[in-house]
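Visitor: Predicted model, plus sequence, below.
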Amino acid sequence: MSTPTYAAEKQVAIAAVRRACVLTASVFNKLVKQETMTKEDASPVTVGDYAAQAVVNTILGRTFPKDPVVGEEDAADLRQESGKTLRERIVQLASETLAAPLAEGEKEEWGLGPNQAQTSEQLLDAIDRGNYEGGRTGRFWTLDPIDGTKGFLRGEQYAVCLALVVDSRPELGVIGCPNLPVSAADPAGPRGCIFVAVRGQGAYQLALDSPFSAPATRLTIPPSTSETLNFLESVEKAHAKLSFNERVGQVLGITRAPTRMDSQAKYCALARGDGGAYLRMPTGVGYKEKIWDHAAGLILVEEAGGVITDGRGEPLDFGLGRTLGENFGVVAAGKDVHERVIAAIKQAKAEEDVAAQANGSIFKLPPELVRMIFEHFADEQHQFWLVWISTICKALMPEVEAALYRTVAVSSCKNATRLCRALVKRPYRALAVRSLVVYITGGASIKQPLKSALPLLTSLKRLELTVDDPSIFPLLLDAPFRLRTLLTGGYYYPDCVEDILASQPSLQRFSLMFTPRREEPLDLEHARTILRPDILPNLRSLTGWVARFPLTLIKHPYPIVHLALVGATRRDITHAISLFGNTLVTLILIRLIDEQSPPECYWPTYMFRHAHLPKLEYFMVADRYDEHADLPLERETMVIPGLREICPALKTIVWGADGTVIDDLQWDFDGMTSRGWAMTVYARMLFDAIPALERVSIYDDEVAASREVMGEVFTRAEDRTVKGPESASISLDEDMWTLRPET
């Protein structure tokens, strides 16, 4: 079955909207206060409303007589004797508009042109033709003859909105905006536009005075950033919860002031890029949006490349009658920001819910203080107490859960799925999450649950994601959170890592720990991570498995303060020091020593040769010898000239030596045994060369089974003398322990 083009409907709708725009503009110029009535919903209705509806419905009745219309107005008041004066004025205006000479693209059989004046009864019947109640199936039109009546009365923005709905989905929309500038860049320039969209055919802006002959402009919503994004909002406070919008903007980091205008002109502005997102949240319980307020705008935004849903992210339902039923507000935005806006709305709503419940707390304390108390008791020792108290007092459940969900870790697909469902079910839980660890073998089954949960984690600051399925990682590209720490890992390197980093400009710590199951050549075409100097302006800590990501791929000297590397070769270390040496404070290495390593590599400080590490304070290294490596114990290779100048601030050295090296260090350089003699010579050489040095620790890394290991320790006393070696406990750095292949 071929897709309908709706060519005839489009032409008729444009002509009808143009005639209605001409009428309403004329009415405004002649408007007198006595011609304004008031409906029960307190929105003003002008003579233009009735006359425009009469004109449009007359045209639709002639061209598509079987199509019903869902309209805003009815003629009940006009049929009363009290409405005689207004009725006569409406009949006169509508008849004059219908009888005006045919314009380009119009046809006489549509009821237009000279001698097409209608009787009073015909026009009242045309107005009442808008009494259709809507429905799930079939086709009907929606009409708002003057959307934004207060804007109309002020001489500001209003719109004539007409849409064709087929089987509860808008297929055609036409919006006339007599007062909207033709170009947003020239607000004082020409005014008057018609916007039209047909499903599958794009969205266009036409000239109001010549919609069929003047060139049409194709509309596409441009991408937005936090700096360029702003909200399109209603002027009237009764139409939108502006304070809520302000909080949503804060969550999104929006700095631009909102653009406020009446009517569906906001949809038109969005479609042509005059604003970043249209936000209309309900102002009270029980309010239901009218379908004529959004049908034409929906198809226009979608055809311009945008997304429109309610505030929960659910599609708008035009099959429930004259309203959108249970849809919660309306959100329209470009595809690049819509999910972020929805996530921000959920966060703001969750904050409202938590605040509302906290206000009724039995403690009568500020909600922030209650939350701080519970967070203090959120450790493993007191978690049972928190759960118990929440079962006793249900009102405290949000605060308790906010504390318990602050740090979350899952290590199975089953638990990850449960977690995601829990976050989606109660978004305030997601709002509480600051740190999330997902460490899973496999991971394909959690892709969809994560896709639903990640947009809710707007407060997340630390994410550790280790999964075998690389298709999980692209989910981070559109996530709303702004991470400070991102630890990634698995068996397969995803090709979107650089794009993920580009989406996280606040990132301060990054770890790349992809470890192959077998020897696999690295696809350098995809391993482009952090090559560009502009994507990580705040990066200070970098951890990586060098076998999967050679450091030589990094070209930019980021101001790295903390660097931890696994499987680093001499070339990798030299490259890293040349890039980051000026800023490094902590350097942690698991070195790879093979048969090609020169004898000097025996000593960990060899890599400082020709380096410049003015700020380095902590240096920790663990050696990994392959089966062919056999480096000799030599005094000549121990000394590094200029250590005082190379690392003047170095305070701590921790050396996790290979077992055979530990045995060597028990001897002197002539092969005579003396407890720790070679070790002592090396340590004292370091203390003599580096005045700031306070501690040198050496341990057997092959037998290290925990973060606390026994080893030989040398220290500098207050009188500057060196003490040691002494057997003592050595605390391994967190990175050194977690980076060990065995763990």
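Guide: Perfect, I can see it now.
Visitor: contacts, neighbours, all on C-alpha from now
Guide: Fine.
Visitor: Just the buried positions in the longest strand seen in the chain, please.
Guide: Looking across the chain with DSSP state E, the single longest strand is strand 169-181. Buried positions in strand 169-181, judged by neighbour count with 16 or more other C-alpha atoms under 10 Å: 169-181.
Visitor: How about stretch 103-110?
Guide: Within stretch 103-110, the residues scored as buried using 16+ other C-alpha under 10 Å are Glu106, Trp110.
Visitor: any residues touching that stretch, and which ones?
Guide: Stretch 103-110 is contacted from outside by Gln11, Val12, Ala15, Ile59, Leu60, Arg62, Thr63, Leu102, Leu112, Ser210, Phe212, Ser213, using C-alpha atoms under 8 Å, 6 or more residues apart in numbering.
Visitor: Could you rerun that using 6 Å?
Guide: Ile59, Arg62, Thr63 (C-alpha atoms under 6 Å, 6 or more residues apart in numbering).
Visitor: of the residues you listed, closest to Thr142?
Guide: Of all the contacts of stretch 103-110, Ile59 has the smallest distance to Thr142: 13.8 Å, by C-alpha to C-alpha.
Visitor: how deep is the closest one tucked in, by neighbour count?
Guide: Ile59 has 23 neighbouring residues, counting by other C-alpha atoms under 10 Å.
Visitor: Name the SS class of it, please.
Guide: Using DSSP: H, G, I helix; E, B strand; the rest coil, the secondary structure recorded for Ile59 is helix.
Visitor: ok, it - contacts?
Guide: By C-alpha under 6 Å, 6+ apart, the residues touching Ile59 are Trp110, Gly111.
Visitor: can you pull out the helices in the stretch 1-150 of the chain?
Guide: 7-30, 47-63, 84-99, 120-128, 149-154 (DSSP state H, counting those that start in this stretch).
Visitor: try it against this one:
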Amino acid sequence: MSYAKELEIACLAVQRAARLTKTILASVDKGALDKQDNTPVTIADFAAQALIISAIHHVFPADQFVGEESSGALRENPQLLDRVWEVVSTTKLEDVDGEEKRIVLATPSSPDEMLDLIDLGGKGAGGSEGRIWVLDPVDGTATFIKGQQYAVCLALLEDGQQKVGVLGCPNLKLESDDLQRTRVQEDVVDSAGAGQVLYAVLGQGAYIQPLSNTTRLLEDQRQRLPTRQPTDPSDVRFVDCAYADSTDYNKHGLVAKALGAPWPATADLWSSQMRYVALAVGECNTLIKIVRQQDHRSSIWDHAGGMLIAQEVGCTITDVRGDSVSCGQGRKLAGAYGLVVAPAPVHARVLEAVKEVIQRS
């Protein structure tokens, strides 16, 4: 199955949501509030989730959803609800003169419908059966608020396996056409353009092309992302986040030392999904996650889509025990303990170094 229709609607839905986030980013007050986990949530989170689910649900009404956000905060705060509805009801992609639309993106018809659509994702259970769309409307809200890197994320699971992955990166700036090495840093921002979108279909490679503010996908400007195949462990280049509470950054440094690889990490990014982007475009090639608490399990929306893109550029993905990682076990990566993402030729050596560091601690 080619998944051509799924990819097209996913890319357009992400493109519209990315435009929404970029518009809100330009405003002074982003309507930030705190969730229980103290992560800043913005109007962009709620509005982007509503628009993405509306577009997908209209075309594939039998499909299920898993999304990060639920509508509780909006139902309890009429003022915030009004602000989100205003953004949702007015955000549109510009039509291209003389070009017939292949897909019309649906929009919620009322605030009540918007709330129900948000909850299709927020109350979605996930699992290993059927077709499930996984989304994170704004991955990296803390850096989004600062005007740094974030991603609009969407993936399709079919019977628990990732089939389509789309990551919209509104602030990602390509400084050249050389995809062997593209910088991905928090402050290297596409302030003049609309950013980039990365996408993959299982077994069909991974691609990057500019985002647009129109109903056209800029497929004529797409580039296939090359595979990453370093063979020497000293050529490992890490992407990490020094401020992540869930991971042990010091142990990550010990792994780098064991491999003879540079440390600190080549790129330090808050957004989990942007770390996969850094792997895909060649800024880095390896991502590990040694967790501080043994019972910690990541949410699937922090990885679905990005994992698929990383696999399509030649990465092998396991947990720190060497077991496979599945997004088909609910809302969490329930069976995965930590993470090791590395190019296939060096993955075994990186995994060995991770195990050695854990055993010594």
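Guide: Arrived safely, thanks for sending. This is a predicted model, so every value here is computed, not measured.
Visitor: re earlier: pick the most buried one from the helices of the stretch 1-150 of the first structure.
Guide: Comparing those by mean neighbour count (mean count of other C-alpha atoms under 10 Å), helix 47-63 ranks first with a mean of 25.
Visitor: Now do it: which range of the second structure does it align onto?
Guide: The alignment of helix 47-63 of the first structure onto the second structure (TM-score structural alignment) covers residues 43-59.
Visitor: what's the answer for stretch 277-291 of the first structure, then?
Guide: Residues 286-300 of the second structure are matched to stretch 277-291 of the first structure when aligned by TM-score structural alignment.
Visitor: before we move on, what about stretch 686-694 of the first structure?
Guide: Aligned using TM-score structural alignment, stretch 686-694 of the first structure spans no residues in the second structure.
Visitor: before we move on, what about stretch 451-462 of the first structure?
Guide: Counting by TM-score structural alignment, stretch 451-462 of the first structure sits on no residues of the second structure.
Visitor: Quick one: end-to-end length of that stretch, please.
Guide: End-to-end span of stretch 451-462 of the first structure (C-alpha to C-alpha, to the nearest Å): 18 Å.
Visitor: Report how many residues lie close to the counterpart of Arg222 of the second structure in the first structure.
Guide: Aligned by TM-score structural alignment, Arg222 of the second structure pairs with Ala216 of the first structure. Close neighbours of Ala216 of the first structure, defined as other C-alpha under 10 Å, add up to 16.
Visitor: I figured Ala216 of the first structure hits Ala203, correct?
Guide: No - with contact defined as C-alpha atoms under 6 Å, Ala216 of the first structure does not reach Ala203; the gap is 9.6 Å.
Visitor: average offset between the longest strand of the first structure and the second structure?
Guide: Compared with the second structure after the fit, strand 169-181 of the first structure shows a mean deviation of 0.7 Å (mean C-alpha distance after the TM-score superposition for the first structure).
Visitor: Find me the equivalent region of that strand in the second structure.
Guide: Under TM-score structural alignment, strand 169-181 of the first structure corresponds to residues 161-173 of the second structure.
Visitor: Please list the residues outside the matching stretch that contact it.
Guide: Residues from elsewhere that reach stretch 161-173 of the second structure (C-alpha under 6 Å, 6+ apart): 149, 151-157, 189-190, 194-202, 305.
Visitor: what's the answer for stretch 298-314 of the second structure, then?
Guide: Contacts for stretch 298-314 of the second structure (C-alpha under 6 Å, 6+ apart): 134-136, 155, 165-166, 200, 205-206, 227-228, 272-273, 276, 280, 327, 331-333, 343.
Visitor: do stretch 16-24 of the first structure as well
Guide: Counting by C-alpha under 6 Å, 6+ apart, Gly48, Ala52, Val56 sit against stretch 16-24 of the first structure.
Visitor: Ok, stretch 220-237 of the first structure next?
Guide: With contacts defined as C-alpha under 6 Å, 6+ apart, stretch 220-237 of the first structure is touched by 253-254, 256, 258-262, 271-273, 275-278, 304-305, 334.
Visitor: cutoff 7 Å now
Guide: 240, 252-262, 266, 270-273, 275-280, 304-306, 334, 336-337 (C-alpha atoms under 7 Å, 6 or more residues apart in numbering).
Visitor: How about stretch 315-323 of the second structure?
Guide: Contact partners of stretch 315-323 of the second structure, identified using C-alpha under 7 Å, 6+ apart, comprise 324-325, 336-344, 347, 351, 354-355.
Visitor: what range in the first structure matches it?
Guide: With TM-score structural alignment applied, stretch 315-323 of the second structure matches the range 306-314 in the first structure.
Visitor: Would you mind measuring the gap between the ends of the matching stretch?
Guide: Across stretch 306-314 of the first structure, the terminal residues are separated by 15 Å (C-alpha to C-alpha).
Visitor: Identify each buried residue in it, please.
Guide: Gly306, Val307, Ile308, Thr309, Asp310, Gly311, Gly313.
Visitor: Which two among those residues are spaced furthest apart?
Guide: Gly306 and Gly311 (15.1 Å).
Visitor: quick one: the longest strand of the first structure to helix 7-30, angle?
Guide: On the basis of axes from the mean of the first three to the mean of the last three C-alpha atoms, to 10 degrees, strand 169-181 of the first structure is oriented at 40 degrees to helix 7-30.
Visitor: centre of the chain versus strand 169-181 of the first structure, how much separation?
Guide: On the basis of C-alpha atoms, centre = their mean, to the nearest Å, strand 169-181 of the first structure sits 30 Å off its chain's mean C-alpha point.
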